[in-house]
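Peer 1: mind folding the following:
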Amino acid sequence: RTRLLSQQLTWLRQVRDVVFYSESEIASLPTVGLRPAFREELVGSGAWKNFPALIDLHKRFPLHKWVYFSDDDTFVYVCNLLSRLGHYREDNDYYIGLYWTPRVDMEWQEGQIAYASG
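Peer 2: I've put the predicted structure just below:
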């Protein structure tokens, strides 16, 4: 069983385009399977799949203004999320969330910025 079913029955009903990414196939859900690069599954407890997912999302939805990632244990108040995003310009680059990286090589040189998920 998966916690994604409860998301589908609640807050995901308010979201127009949803894609599930997983390293395991879930027959009851439309999942896109991702496989980690060699030894990458050892780093970041699953964060390795976010970059391939971003590339895939851009190909699927090239005109979308925002991308939101969450795990299967997350509940989102969609109205609050959209209200918060309304304070930002979609033509600027933002990372909104927790800063964390297990690898120094994932940090950019311009400062304490890293790709993050959460």
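
Peer 1: make it CA atoms for all contacts and neighbour counts henceforth
Peer 2: Will do.

Peer 1: for the protein, longest helix please?
Peer 2: helix 50-60 (DSSP state H).

Peer 1: and it, what's buried?
Peer 2: Across helix 50-60, burial judged by 16 or more other CA atoms under 10 Å covers 50, 53, 57.

Peer 1: another one to check against the first:
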Amino acid sequence: MTDHPCQADLREAGYAIIRKNYASAMDILQSLARDGIPAAITGLGALYQTGTGVEPDGSMALHYLSKALEAGDGVAAANLAMLYRFGSAGIEKDEETSWSYARTARKMDIFLC
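Peer 2: You can find the predicted model right below:
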């Protein structure tokens, strides 16, 4: 079976992150995000959420993760749950919002422990 063309690019972005080549990962993810690939949009949100290769920025994380969730990415819902569970730069902890996103993730077959 052949991968969808973006799968190879998403893998390459992951490898770039592992190699700490964050500029390359951002380039790949931004290009895919412009094409509307939900997993890439989630990836960008996760980088801002965790501060991986960029300054942590809760507002940017929220922007990308919300956009990815709107596109149907359940992982984005799980990441939003964690964003509100622990807070982030510019995002206050909010247990009720966290649980709401966790329930959304569960409905999308993404389970949090």
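
Peer 1: post the TM-score for the overlay when you can.
Peer 2: Comparison of the two superposed chains (TM-score structural alignment, normalised by the length of the second structure) gives a TM-score of 0.28, and 61 aligned residues with a CA RMSD of 5.0 Å.

Peer 1: as JSON lines, the buried residues of helix 50-60 of the first structure with distance to Q7 of the first structure would be great.
Peer 2: Shown next, in JSON lines, are the buried residues of helix 50-60 of the first structure (distance: CA to CA, whole Å):
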{"residue": "N50", "distance to Q7 of the first structure": "19"}
{"residue": "A53", "distance to Q7 of the first structure": "19"}
{"residue": "L57", "distance to Q7 of the first structure": "19"}
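
Peer 1: for these, which one is nearest Y21 of the first structure?
Peer 2: Closest approach between these and Y21 of the first structure, by CA to CA: A53, at 6.9 Å.

Peer 1: give me the three-state assignment for the closest residue to the closest one other than its chain neighbours.
Peer 2: Among residues not flanking A53 of the first structure along the chain, Y21 sits closest, at 6.9 Å (CA to CA, 6 or more residues apart in numbering). Per DSSP: H, G, I helix; E, B strand; the rest coil, the local secondary structure of Y21 of the first structure is strand.

Peer 1: for Y21 of the first structure, give its distance to Q8 of the first structure.
Peer 2: 14 Å (CA to CA, to the nearest Å).

Peer 1: between those two, tell me which one has more neighbours.
Peer 2: Y21 (19 against 14; other CA atoms under 10 Å).

Peer 1: could you report the distance from that one to R84 of the first structure?
Peer 2: 25 Å.

Peer 1: what secondary structure does S83 of the first structure sit in?
Peer 2: helix.

Peer 1: coming back round to it: surely the residue nearest to A53 of the first structure and G33 touch.
Peer 2: Yes. With contact defined as CA atoms under 8 Å, Y21 of the first structure reaches G33; the gap is 5.9 Å.

Peer 1: between these two, what contacts are shared?
Peer 2: Residues touching both Y21 of the first structure and G33 (CA atoms under 8 Å, 6 or more residues apart in numbering): none.

Peer 1: ok, the closest residue to W99 of the second structure other than its chain neighbours - contacts?
Peer 2: If the residues on either side of it in the chain are set aside, W99 of the second structure comes closest to A81, at 6.5 Å by CA to CA, 6+ apart. Residues near A81 of the second structure by CA under 8 Å, 6+ apart: 97-102.

Peer 1: buried subset of the residues you listed as a ChimeraX selection?
Peer 2: In ChimeraX syntax, the buried subset of those is picked out as below (16+ other CA under 10 Å):
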select :97,98,99,100,101,102
